[in-house]
Each structure stands twice: as structure tokens, then as C-alpha cells.
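[1] Predicted model and sequence follow; I will ask about them next.
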Amino acid sequence: MKVHFIAVGGSAMHNLAIALHKKGYTITGSDDEIFDPSKSRLEKYGILPQNWGWYPEKLTTDIDAIILGMHARIDNPELLKAQELGLKIYSYPEYIYEQTKDKIRIVIGGSHGKTTTTSMVMHVFKENHIDFDYMVGAQIEGFETMVKLSKDAKIAIFEGDEYLSSPIDRRPKFHLYHPNIALLTGIAWDHINVFPTFENYVEQFEIFTKLIQASGSLIYFDGDEHINKIVNNKRDNIDYIPYNTPKYKLINNKTVLTTNFGDIELEIFGEHNLQNLMGAYYICKKAGLSDKDFYTTIQTFSGAAKRLQKLSESESCTVFQDFAHSPSKLKATTEAVKKQFANRKLIACMELHTFSSLKKEFLPQYKNTMKLADEAIVYFNPKTIEHKKLEPITKEQVAESFGGNNIKVFTDSNEVISTLLSNNFKNTNVLLMSSGNFSGVNLCQLADNIIAKS
């Protein structure tokens, strides 16, 4: 099979390219620019494009499939040439389905927690020697790539993202997987640039439940009112399995789960993570794992990259990094750290970086999301707003939207760092939240500098 990737440098795209290369396919790709880690990883497998740019003249009729990345534009020269040649063009979720349509597909969707829940299931399956294919949106410890596709695995696990599939396929990605086992973690408005109303956003999850295969299962968090409205209209040909927060206790800043097998000390913490754990539990149960096998192996799960990831720590201070950027994620992550370390001060720092978060109409959704932090810092870069062609916002608008007396707003990342480092970090935790990197800040170095002052 010959497969060509247009915009191969993307996070999911380059991982899919590597997965197909490992499967024995002939892979080519192009992009206008590729950064690390994509660049070095593609280079390792000998599939990094020799030159940046688009080369429509290299496309030929013997290519079996074109995989089109979201980063490409609808007037991309290679896309136009592929259409002219009549080549089969797929989005990456569409192609992943094609590769796994004869397998049992497990798809984890929701506005938050889907990466973590997917990672939990992957970890437990791996530790219990279950062979499976997968696609997940973060680097997971113990897994070299974020995508695996094989001939022999009978099960495939996907993180079900609700964002659009490609520039020419405007369907949400998770509509293309047709799960046998589906899970919904929760619904909170996101991607305002694609789903301009909350009702339109919720509708995508309702459609997702209708795409579950007959005799399949929907596992869902029953503490979410929007999911409960969706499951009120039950189908008679699938199972419905609700879950909620399990019983637990906090001992010496550690979360301890109460189970039939006794107390299970976890490496993760926070009620959202415990809810994710219960969702993962029911998926594993559906896959035939015993309770003992699940609880024994979930103990060693330490989390996905950038999901309450410890960057550095001392006896009296821990610096966490989290991908949180939407209001629901921000609130859950801030609450998780404060409740887990109730005896420590919390400095929470977040960057408004996505299209939704920088849109003036969306800002009020952030009301009180960081109220449990002792000090809260919000940063945004006006140049990012300009680049996204959005209406300018002010520091005053941001402060008013977040509310509370603990908020400081900055538009200069150097001021964020100097303000942070002016603190005494003894008996203090720091939480750095963004889908970006605070305009080029080395967060690992910043974390080490913070710990040096603790």
C-alpha cells in the first residue's frame, strides 16, 4: 500500500504515518513546516520529507490513499492535484476506521477526561497483556507512539475528539468511528469557532450515541445533566451503563480508593480522575477483565503527558503542568490540586490560547473557574488574538469574566515569570495550565527555578 500524507507534521498525522510505516506500508508526506517532536520522530523512521512545501507534481495515480491533515487548506496544491487525479482522499479518523472496521472499537468521548480515560484503559490492557490497536491524543508512558494499527489485534481503542475531521470533511472526528463500546465523560461547551451555540455542540454527542453499533454499549457519567438528557431517549438495542465518583479517602496527600479488595493507593488524584477511572473500569469489565486485574494494574497508572503532570517537586512544593484550557477543565484541575493538598497554598497560572478562550463572547464561561486558587494568574498574548483574526480583548475584560479577588491578568509572559518567581514557595503548589506554552516559556526550566526557591 502506498499512502501519502498532506500536512504530515501534525501530532496525530505523524503518529499515524509512523504506525502505517511499521505495518509495512510505503509512506510519503509533505508539510510547509515541521517542528519537534514530529520532525525527529519522522526522521527516525526515514519518512521525514526532504524539503518543506507542497509538491503536487510528485502525486501519481499509483498512490492508494491520500490522508489529509486539518492543517492543510482547501486550496492546497497537493489536495487539488489528488482531486484532479481521482485519488481516494481520507481524513485521518476516516482512515483509522477503515483500518479497524473488523475489530471491536472502543471510543471514549466527552469535553474533558477523554485522553486520561483512554490512557487508563491502554495502561490496564498493556499490563494485562491484551493486544490492542489505539489512537490517543497525548504521549503515554510505556507507549512509543500515539497510534498503533496491526493485523492481529482484535480490539481498537480511540480517543473520540469532537473537533472537525479535515478541511473537506466537516464531521466531528468521533462520528466516524462507529463504536461497539462508547463512553461519554461529560459535556461542557468548547470549540465555539465550529459549534457557535451550546445546543449545536450538545447535538454532536447525541449523534455520537446514535452511531453506536447494534448490541453495543454506552458507558456514561451520570452526574452530567446534558448526558442524562441524551440517555433519556434510550435505544433498545444497546446497553446503558452509568458510573459516578467511587468511594475514596485522602491520606498524607495520597488518594486511596475503597474497593472490595481493600484500600488501593493511587498515583492519580482529583474527583474527575476518579470518575475517569470508573469509566475505564467498566470498559475493562466489558473487555473481560476481572475486578482484581483492573484494580491491581490501575494502581501504577501515573497519568498522560500534560494531564496533572509533575514537572518538578520538593518536600514542600510541587509544580504541575496541565493541558486545561476550557472552563470545565480549568475548574476541575484547580479544584483537584487544592483538595488533594488542602494544607498547601495554590498558585494557579493559565494561558488563554485557543480560539474559544480568546473570543470575547466566550470569556464569561470562565466565571469562578479558579476561585479555589489562593493566587490566580491569567495570561494572553495580543499577537495570538491578532493571528486568529479575533476582536481584541482587554485585561479588564478578562479579570471581570473570571471574577474574584485573586486574579491577576498579564499580556507579557516575562511578567508572568517574574511575578511567579517573586513568591516564597515553601508549602506551596504551582499549577501551569495551557494548550500552548505561554509564548515560548520553557516550563520544565521554570518549574526547576520554582522548586529551587522552595
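    Sure thing, it's come through.

[2] all contacts plus neighbour counts: C-alpha atoms, from now on.
    Will do.

[3] need the contact list for K114.
    I108, E159, G160, T185, N276 (C-alpha atoms under 8 Å, 6 or more residues apart in numbering).

[4] what does A280 give?
    T117, T118, M120, V121.

[5] neighbours around the first one, how many?
    T117 is flanked by 29 other residues according to other C-alpha atoms under 10 Å.

[6] so how far is K292 from it?
    Distance of T117 to K292, computed by C-alpha to C-alpha, to the nearest Å: 19 Å.

[7] Could you do the last one as well?
    Here the distance between V121 and K292 works out to 15 Å (C-alpha to C-alpha).

[8] So which of the two has more stuff around it?
    V121 (24 against 11).

[9] alright, now check it against this:
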Amino acid sequence: MISEQQLYQQVQGKTRVVILASKDENNITAMLLHVLNYYDKQVDFVLANGKQSIDESNEFIVIEAAKNADALKGNIALVIDVNPEIHTAGFVNSITNGGMLVYYEEVAAVKLIVESSTNTIKKYPYKAPDYSFENEVYFIDTNEGKLPLEITNENDIKHLLGAKWICQHMGVDEDDFYEAVGEFRA
């Protein structure tokens, strides 16, 4: 497996979408890739488990951050939790000028790191969506009403809006996101 510095050198011409999450939140990347695949949006990816697909012609690359995530210099990033293996403040400050960061504001440490950063990036906080559990099915509240999900992990539901923000910045509108995520199974 190549280092983050080598990966950056290989993909620096692409829009780098970097996901910083702990092992418990790794389904967020799967959710993101599911939605993009649902609409045949071709993207490269490098996952923390070593799986990868890189094609010279794709504009975006989705990267699950491991150690040395700041070397990736993300253009678009998602921070869910403070990862003890990664210097989260360094990662936030490494996002390219004018880039964007989506972050889970319900984790106080994440909110503090992001809000204290002076990096010139757009910052988009999110919270868990309103949701319910009825007859063994999770539902989230959307502008169109209650949407049943095939997701069975409550933690994945908490971070669904983070994935929505990232998808919107990759060209998938909100209604289309909800259509695709309604069929996501982890």
C-alpha cells in the first residue's frame, strides 16, 4: 500500500474528497459511494481496508483517511469524530484554501477544532437527522415526508446528512440523494 504522500502525488490533479472517520463510522464512505454509483457518477476511491480503484479520467477521488491524512490536502472533507490516529487539527488546516469541510458538530472536540481553525475554507456543520424507528424500520424526516431506510445501524443514520452534503458538492442534489440512500444497505 502506498503512503498518503505518494497517493497525493499520484492524484493531485483530481478533486480529493477525504473522509476522516473512526472504524465505527466507515459505512459513511460506503454510503457515499453507493449514492454516486446509483447515478453512474464515476469516481476513484481508496479505502482504509486497502481496496482502491483509480482511473486517470475521473474528476473525483474519495479517500478514507488513515494516518498522515494532512498529506492528502483534501479539497472536500468530512470529519465525523476525532480520530486518535490522526492529528485532526492538522488535517483540518491542510484542506486546500477555498476548499470545504463538512463536520459532525455534535462531537464537542470536532466542533472546537473546526471552529478554531483559521484555514480559509467553507465549513458546513451537520447534526443527526430527525428519525424514528417503527416496525423494525428506520425512517428519516425529509422535506417530502418520512423516508423508509434499509439502513439497520443507527450510527449510519446519524451521519447520513454528512454524506448528503458531500454528495451535493459532487453534483447529486438533495432529492436524488434521498432516493438513492433509501436503497443503501451496509
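    Alright, I've got the coordinates. Owing to the predicted nature of the structure, the values given are computational and were not obtained by experimental measurement.

[10] Now render the contacts of A280 of structure 1 as TSV, adding secondary structure.
    What follows is those, written out as TSV (DSSP: H, G, I helix; E, B strand; the rest coil):
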residue	secondary structure
T117	helix
T118	helix
M120	helix
V121	helix
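
[11] hang on, the earlier thing: which of the contacts of K114 of structure 1 lies at the shortest distance from S150 of structure 1?
    E159 (17.4 Å; C-alpha to C-alpha).

[12] Now do the equivalent of that closest one over in structure 2: how many residues are near it, please.
    Aligned by TM-score structural alignment, E159 of structure 1 pairs with E64 of structure 2. The number of residues packed near E64 of structure 2 is 23, by other C-alpha under 10 Å.

[13] E64 of structure 2 against R16, yeah?
    No: using C-alpha atoms under 8 Å, E64 of structure 2 is not in contact with R16, being 10.5 Å away.

[14] quick revisit: of the contacts of K114 of structure 1, which belong to helices?
    N276 (DSSP state H).

[15] List only buried entries from the contacts of K114 of structure 1.
    For the contacts of K114 of structure 1, a burial check counting by 16 or more other C-alpha atoms under 10 Å picks out I108, E159, G160, T185, N276.

[16] farthest-separated two in those?
    Between all members of the buried ones among the contacts of K114 of structure 1, the farthest pair (by C-alpha to C-alpha) comes out as G160 and N276, at 14.3 Å.

[17] re earlier: just give me the closest of the contacts of A280 of structure 1 to K81 of structure 1.
    T118 (36.8 Å).

[18] what's the closest non-adjacent residue to that closest one?
    Nearest non-adjacent residue to T118 of structure 1, counting by C-alpha to C-alpha, 6 or more residues apart in numbering: E159, 6.0 Å away.

[19] returning to that earlier point: among the buried ones among the contacts of K114 of structure 1, which are in strands?
    Using DSSP state E, the members of those that fall in strands are I108, E159, G160.

[20] how far away is the last one from H14 of structure 1?
    Looking back up the chat, that one is G160 of structure 1. G160 of structure 1 is 18 Å from H14 of structure 1, by C-alpha to C-alpha.

[21] Can you give me every residue that contacts L311 of structure 1?
    T318, V319, F320, Q321, L443, C444, A447, D448.

[22] Make sure it is indeed in a strand.
    Yes: counting by three-state DSSP, L311 of structure 1 is found in a strand.

[23] Looking at structure 2, name the residue matched to it.
    Checking with TM-score structural alignment, L311 of structure 1 has no match.

[24] and the alignment partner in structure 1 of E183 of structure 2, what element?
    Matched by TM-score structural alignment, E183 of structure 2 corresponds to T300 in structure 1. Applying DSSP states H and E as the criterion places T300 of structure 1 outside every helix and strand.

[25] Just confirm T300 of structure 1 contacts E267, I think it does.
    Yes: T300 of structure 1 lies in contact with E267 (C-alpha under 8 Å); the separation is 6.6 Å.

[26] In structure 1, what sits opposite F139 of structure 2 in the alignment?
    Match for F139 of structure 2 (TM-score structural alignment): V256.
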